[in-house]
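>>> Quick check, what structure comes out for this input:
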Amino acid sequence: MAALGATSTGSSAPVTLALTLRRHIDLARVSSAVCR
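I've put the predicted structure just below:
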């Protein structure tokens, strides 16, 4: 839950959110590849 801690700073919130989103996308790609 790093995004919750970044919301207090404000400036780094978008960066943390983007990194978290990218991580979820990568995990989704890996899981879909494994399912195949």
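>>> alpha carbons only for contacts and neighbour counts from here, please
OK.
>>> Need the contact partners of stretch 5-12.
13, 16 (CA atoms under 8 Å, 6 or more residues apart in numbering).
>>> Check stretch 16-33 too.
2, 3, 6.
>>> can you rerun that using 7 Å?
The contact list for stretch 16-33, computed with CA atoms under 7 Å, 6 or more residues apart in numbering, reads 3, 6.
>>> Show me which positions of it end up buried.
16, 17 (16 or more other CA atoms under 10 Å).
>>> And that stretch, how far out from the chain middle?
Taking the mean of its C-alpha atoms, stretch 16-33 sits 6 Å from the chain's own mean (CA atoms, centre = their mean, to the nearest Å).
>>> I have a second one here; can you model it like the first so I can compare?
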Amino acid sequence: MGKMENYTHRMESSGRLRKACAMNIFKEATKRKIEI
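Just a heads-up that it's a prediction; the model follows:
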């Protein structure tokens, strides 16, 4: 979970468009239960 939080936080600081991408990746990761 920590890795995912780090990843999302990094994407957030990159901008709104990136944040949307991060949310998509997060949803996919949750659906597939994979770790990024």
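>>> TM-score, when you put one on top of the other?
With the length set by TM-score structural alignment, normalised by the length of structure 1, the two chains reach a TM-score of 0.53; 27 aligned residues with a CA RMSD of 1.1 Å.
>>> Would you map the helices across structure 2?
2-14, 16-32 (DSSP state H).
>>> which residue is nearest the centroid of structure 2?
Closest residue to the average C-alpha location of structure 2: residue 22 at 3.5 Å, with CA atoms, centre = their mean.
>>> Return the distance of the residue mapped onto that residue from structure 1 relative to residue 33 of structure 1.
Residue pairing (TM-score structural alignment): residue 22 of structure 2 is matched to residue 16 of structure 1. Noted for residue 16 of structure 1: a distance of 26 Å to residue 33 of structure 1, by CA to CA, to the nearest Å.
>>> ditto for residue 6 of structure 1
From residue 6 of structure 1 to residue 33 of structure 1 the distance is 31 Å (CA to CA).
>>> Same question for residue 8 of structure 1.
Counting by CA to CA - residue 8 of structure 1 and residue 33 of structure 1 are separated by 36 Å.
>>> With residue 24 of structure 1 instead?
Taking CA to CA, one finds residue 24 of structure 1 at 14 Å from residue 33 of structure 1.
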